[in-house]
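Chemist: Below is the sequence, then the predicted model.
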Amino acid sequence: MTVSAWYRPTHAHVPGQNARHAEDAFEHIRASARPGMTPADLAESDAFRHGLFYLDSGFYWEAHEVLEPIWMALPEGLDRRFVQGLIQTANAFLKQEMNRPGAARRLCGIARGLLPASREAWVMGIGAERIHAMLDSLEADL
């Protein structure tokens, strides 16, 4: 998938500050993650790739929206906890955008508890260091 093929939202939704996207706006992305897919297939899905892109690009509500079906499709274990950690990382950044620093700090702790403690670990093709560094940066800003 090339960046030009990625669905870019019209805006980053921040609850209480701007309009929510249409109910089905991300359904075509979410549909790429289905129960029964292997963790490797889910890591290559449009939902996972878009989720990471949105997380990196400041679309935090949108990242949560497209990562959720991946989390739900994964069996219990490291991969599922990692994706839940990504979702909580997105939620932490979203709370910062909503000017709720206490909630953002709390979610940073939850996210870290879900990520591998070793920053050198790789899960679903993503280095844990990348996500820990994002949380480090957010916590420094709070």
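Modeler: Done, it's in. Computed from a predicted structure; not experimentally measured. Residues are numbered from 1 along each chain as shown.

Chemist: contacts and neighbour counts: CA atoms only from here.
Modeler: Fine.

Chemist: what's the next secondary structure element after the longest helix belonging to the chain?
Modeler: For the chain, the helix that runs over the most residues, judged by DSSP state H, is helix 78-97. Heading C-terminal from helix 78-97, the first helix or strand you meet, by DSSP states H and E, is helix 101-114.

Chemist: Which other helices and strands does the next helix or strand after that following helix contact?
Modeler: Under the assignment DSSP H and E, the closest C-terminal helix or strand after helix 101-114 is strand 122-123. The contact analysis (3 or more CA pairs under 8 Å, 6 or more residues apart in numbering; DSSP states H and E) places strand 122-123 against helix 78-97.

Chemist: okay, pairing it with this:
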Amino acid sequence: MSVPPNVHGPLPWPQWAYVPGEAAGLDADYETLALAKALVPPVFRGYVPARHPALRYGLALNDRGYSWEAQEVLEAVWAAAPQNGRERILLRACIHIANANLRLRMQKAHSAARMFGEALGELRALSSRKVAAAGDGFVESFPVPALTALLQAKLGRAELTKADWIALSAIVRSQ
């Protein structure tokens, strides 16, 4: 898939954050998300580059409160990631976290806790997988232990609130 001719420079942010069931009745800003998805190749060879613009955009969407949109973009990256690769596992964890963040915004704390738990399970599965040669892949550059510790802390709380959302890029910057 090629990059649309109207994409030059940084990708635009969606015009609004889509939240299923919100009273505004707005549908998602699919046009903006299509720009990011168009950057994803049909298949990544070997690994997903940590600096791939669609990956970085998906993580940034989550951090800016566009949780539903983050899932959409990260799922496109996941679908192109090498089968049985470590990146697919980490991407699934990030997708679960974006989903949990959306559930927190929708005030569905139990559902959010379940999604955080699924993300933690993915990270544990990732830790048990053989580490590949060092490179500039997403897994090699992502601080998995820091995210694992953060998820464990969140899940140790009696009840989650909107304030418990997780910014993925902040974890990367803190390392």
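Modeler: The structure has been received and is ready for your questions. Because the structure is predicted, anything quoted here is derived from the model rather than measured.

Chemist: which bit of structure 2 covers the longest helix of structure 1?
Modeler: Matched against structure 2 by TM-score structural alignment, helix 78-97 of structure 1 falls on residues 86-105.

Chemist: Centre of the chain to the longest helix of structure 1, how far?
Modeler: With CA atoms, centre = their mean, to the nearest Å as the basis, helix 78-97 of structure 1 stands 5 Å off its chain's centre.

Chemist: tell me which residues of it are tucked away?
Modeler: 79-97 (16 or more other CA atoms under 10 Å).

Chemist: Likewise for stretch 32-49 of structure 2?
Modeler: Per 16+ other CA under 10 Å, stretch 32-49 of structure 2 contains these buried residues: 33, 35, 36, 37, 38, 39, 40, 41, 44, 47, 48, 49.

Chemist: first to last residue in that stretch, what's the distance?
Modeler: Across stretch 32-49 of structure 2, the terminal residues are separated by 22 Å (CA to CA, to the nearest Å).

Chemist: again, but for stretch 127-141 of structure 2
Modeler: Start-to-end span of stretch 127-141 of structure 2 (CA to CA) is 14 Å.

Chemist: Same check on stretch 31-39 of structure 1?
Modeler: End-to-end distance for stretch 31-39 of structure 1, by CA to CA: 15 Å.

Chemist: Equivalent analysis for stretch 103-113 of structure 2, please.
Modeler: Stretch 103-113 of structure 2 has an end-to-end distance of 9 Å (CA to CA).

Chemist: Could you report the separation of residue 86 of structure 1 from residue 115 of structure 1?
Modeler: Applying CA to CA, the value for residue 86 of structure 1 to residue 115 of structure 1 is 8 Å.

Chemist: again, but for residue 12 of structure 1
Modeler: Taking CA to CA, one finds residue 12 of structure 1 at 25 Å from residue 115 of structure 1.

Chemist: Residue 81 of structure 1 too?
Modeler: 7 Å.

Chemist: Now do the contacts for residue 96 of structure 1.
Modeler: Listed by CA atoms under 8 Å, 6 or more residues apart in numbering, the contact partners of residue 96 of structure 1 are 103, 104, 142.

Chemist: Give the equivalent position in structure 1 for residue 33 of structure 2.
Modeler: Per TM-score structural alignment, the equivalent position to residue 33 of structure 2 in structure 1 is residue 26.

Chemist: does the residue lying closest to residue 26 of structure 2 once chain neighbours are set aside count as helix, strand or coil?
Modeler: Excluding the flanking residues, the one nearest residue 26 of structure 2 by CA to CA, 6 or more residues apart in numbering is residue 18, at 7.1 Å. For residue 18 of structure 2, the assignment made with DSSP: H, G, I helix; E, B strand; the rest coil gives coil.
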